[in-house]
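Undergrad: requesting a structural model of the entry that follows:
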Amino acid sequence: MSATLPQATGSFGEKPTLTFPAGDAPAELEVLVLEPGTGSLVEAGDEIEVHYLGQSWNGNVFDNSYDRGSSISFPIGVGAVIGGWDEGLVGQPIGSRLLLSIPPHLGYGDRGVPQAGIRGGDTLVFVVDIVSTH
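TA: Prediction:
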């Protein structure tokens, strides 16, 4: 039985708002498909383009691409980003909106990213829209 995950508002391409449930964050990676995509599957080694919002569990939004008005691209499945993204995005179809709950050992661990407001041991929650792969 998985833990209860946050609720996310909005549709693909819209900045979401997260509402957190009572209780603790899941201990392991949880990936919830909010909107299934119909494109080809993301493969390890692809250059993936995404829009995203990142928030600490029951904490503040630390980053989002919607307010900047531009998506980001990076290699996926090859260790260029946190483990939760590599594990959670590979195998998903392009056009999907996903909610990822990423435990510390697949995120920023005990160090966190203090300048971004991520404390050591934080569980991270992302809403990710997979725009394309190259």
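Undergrad: contacts and neighbour counts: CA atoms only from here.
TA: OK.
Undergrad: how close does Val78 get to Val125?
TA: According to Cα to Cα, to the nearest Å, Val78 and Val125 sit 21 Å apart.
Undergrad: give me the contact list for stretch 44-59.
TA: With Cα atoms under 8 Å, 6 or more residues apart in numbering as the contact definition, stretch 44-59 has outside contacts at 13, 15-16, 20, 25, 42, 61-66, 70-78, 86, 90, 118, 122-134.
Undergrad: state the helix or strand in which the residue nearest in space to the middle of the chain lies.
TA: In the chain, the residue lying closest to the centroid (Cα atoms, centre = their mean) is Phe126, at 3.0 Å. Using DSSP states H and E, the element containing Phe126 is strand 124-133.
Undergrad: so how far is that strand from its chain's centroid?
TA: Computed by Cα atoms, centre = their mean, to the nearest Å, the chain-centroid distance of strand 124-133 equals 5 Å.
Undergrad: then stretch 90-105?
TA: Remark: stretch 90-105 is offset 5 Å from the chain centroid, using Cα atoms, centre = their mean.
Undergrad: here is a second sequence; please produce its structure as well for comparison:
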Amino acid sequence: MKLFHTLSILALATASLVSHAETTVKDSSYLPKKSKVSVKSDELTKVGYSFGYMMGDGNKGTATDLMLDAYFQGFRDAYVGNTPALTEEQIKQTLMDYQTRKETEYAKEIEALAKKNLEKGKAYLAENGKKTGVITTKSGLQYNVITQGTGKRPTATDTVKVHYEGKLIDGTVFDSSYKRGEPITLPLNEVITGWTEGLQLMPMGSKYHFVVPADLGYGEAGMTDIEPNSVLIFDVELLEINPKSDENK
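TA: Model prediction:
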């Protein structure tokens, strides 16, 4: 679900919400199975269809409860110069009120999702911590050794080169340097806390399996493809350590 922004809301100003129509996007019976016009008939018909399609595609998912016939009425009135059913001030206020309601609904959904994920994460960590070979640090980070290297360990100010795969507890892969076909180089003081702590445990040449609690990952905020309060699972292979240069110390 997309969180509404003022700009995108106002872009839908022609969708008059005072219509008495009961049909919404969710009512698929309203949508024609085939075009009512032959879009191959002439140039202007194709132009009209193309504009309409682009507007629909651009706003798809923006308002999941949009009344399509009200939208069409508003578009038609504005395009042909009919007297609008609402004043400009009413249109702006209607859409701002709608935005506020949607943002409130979204916040409640995120709060409920964060609470649910927190409980699921606690249960997962409790079970994982019982597995043979799993070590739980004071912070709550869990790890086990896949391959133990013999080189030195990085410090929190070092830059490292690693190969890794990141998963959610349901097995969904959300990031992988292996899939991209090349390792990544990054400073340990600019990554999630679980990585900053975990990589410092690894001698050069090691490969570890980490289970990162939400508060050591992306926390309540989450990020793209990662829900709030998600426990993260990583397989990380330490390839190189590049200490911070003297001029930057």
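Undergrad: residues contacting Gly112 of the first structure?
TA: Gly112 of the first structure neighbours (Cα under 8 Å, 6+ apart): 118-122.
Undergrad: what's the farthest-apart pair in these?
TA: Ile118 and Gly121 (8.6 Å; Cα to Cα).
Undergrad: the two: who's more crowded?
TA: Higher neighbour count among Ile118 of the first structure and Gly121: Ile118, with 22 against 15, using other Cα atoms under 10 Å.
Undergrad: residue in the second structure paired with that one?
TA: If you follow Ile118 of the first structure across to the second structure using TM-score structural alignment, you land on Ile226.
Undergrad: tell me the contacts of its match?
TA: 168, 174.
Undergrad: next, find the distance separating Val211 of the second structure from Phe234 of the second structure.
TA: Distance of Val211 of the second structure to Phe234 of the second structure, computed by Cα to Cα: 6 Å.
Undergrad: counterpart of Ile130 of the first structure over in the second structure?
TA: Per TM-score structural alignment, Ile130 of the first structure is aligned with Leu238.
Undergrad: oops, could you answer that again for Val33 of the first structure instead?
TA: So, by TM-score structural alignment, Val33 of the first structure is matched to Val145.
Undergrad: can you give me the angle the one helix or strand its match maps to makes with strand 232-242?
TA: For Val145 of the second structure, the host element (DSSP H and E) is strand 142-147. Per axes from the mean of the first three to the mean of the last three Cα atoms, to 10 degrees, the angle that strand 142-147 of the second structure makes with strand 232-242 is 50 degrees.
Undergrad: okay, buried residues for strand 142-147 of the second structure please.
TA: The neighbour-count check on strand 142-147 of the second structure (16 or more other Cα atoms under 10 Å) flags 142-145 as buried.
Undergrad: residue contacts, Tyr143 of the second structure?
TA: Taking Cα under 8 Å, 6+ apart, we find Tyr143 of the second structure in contact with 134-136, 198, 208-211.
Undergrad: same check, this time on Ser71 of the first structure
TA: Counted by Cα under 8 Å, 6+ apart, Ser71 of the first structure has contacts 49-52, 65.
Undergrad: which of those residues fall in strands?
TA: Assigned to strands by DSSP state E, the following of the contacts of Ser71 of the first structure qualify: 49-52.
Undergrad: closest to His105 of the first structure out of the residues you listed?
TA: The closest of those, once distances to His105 of the first structure are taken by Cα to Cα, is Tyr52, at 20.3 Å.
Undergrad: what about that closest one, how many residues close to it?
TA: A count of neighbours around Tyr52 of the first structure, defined by other Cα under 10 Å, yields 23.
Undergrad: how close does it get to Asp63 of the first structure?
TA: 8 Å.
Undergrad: equivalent analysis for Trp85 of the first structure, please.
TA: For Trp85 of the first structure relative to Asp63 of the first structure (Cα to Cα), the value is 15 Å.
Undergrad: same check, this time on Ser132 of the first structure
TA: On the measure of Cα to Cα, Ser132 of the first structure and Asp63 of the first structure end up 20 Å apart.
Undergrad: which of the two has more neighbours?
TA: A direct count of neighbours by other Cα under 10 Å for Ser132 of the first structure and Asp63 places Ser132 higher, at 19 against 16.
Undergrad: pretty sure the more buried one contacts Gly95?
TA: Yes - taking contacts as Cα atoms under 8 Å, Ser132 of the first structure lies within contact range of Gly95: 7.3 Å.
Undergrad: next structured bit after the helix or strand where Met55 of the second structure lies?
TA: Assigned by DSSP H and E, Met55 of the second structure belongs to helix 43-59. Remark: after helix 43-59 of the second structure, the chain's next helix or strand is helix 68-80, criterion DSSP H and E.
Undergrad: what's that next one aligned against in the first structure?
TA: Under TM-score structural alignment, there's no match for helix 68-80 of the second structure.
Undergrad: what residues sit buried inside that helix?
TA: 68-71, 73-75, 77.
Undergrad: redo these as a markdown table? Include distance to Lys115 of the second structure.
TA: Output for the buried residues of helix 68-80 of the second structure, formatted as a markdown table (distance: Cα to Cα, whole Å):
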| residue | distance to Lys115 of the second structure |
| --- | --- |
| Leu68 | 35 |
| Asp69 | 38 |
| Ala70 | 37 |
| Tyr71 | 37 |
| Gln73 | 42 |
| Gly74 | 41 |
| Phe75 | 41 |
| Asp77 | 46 |
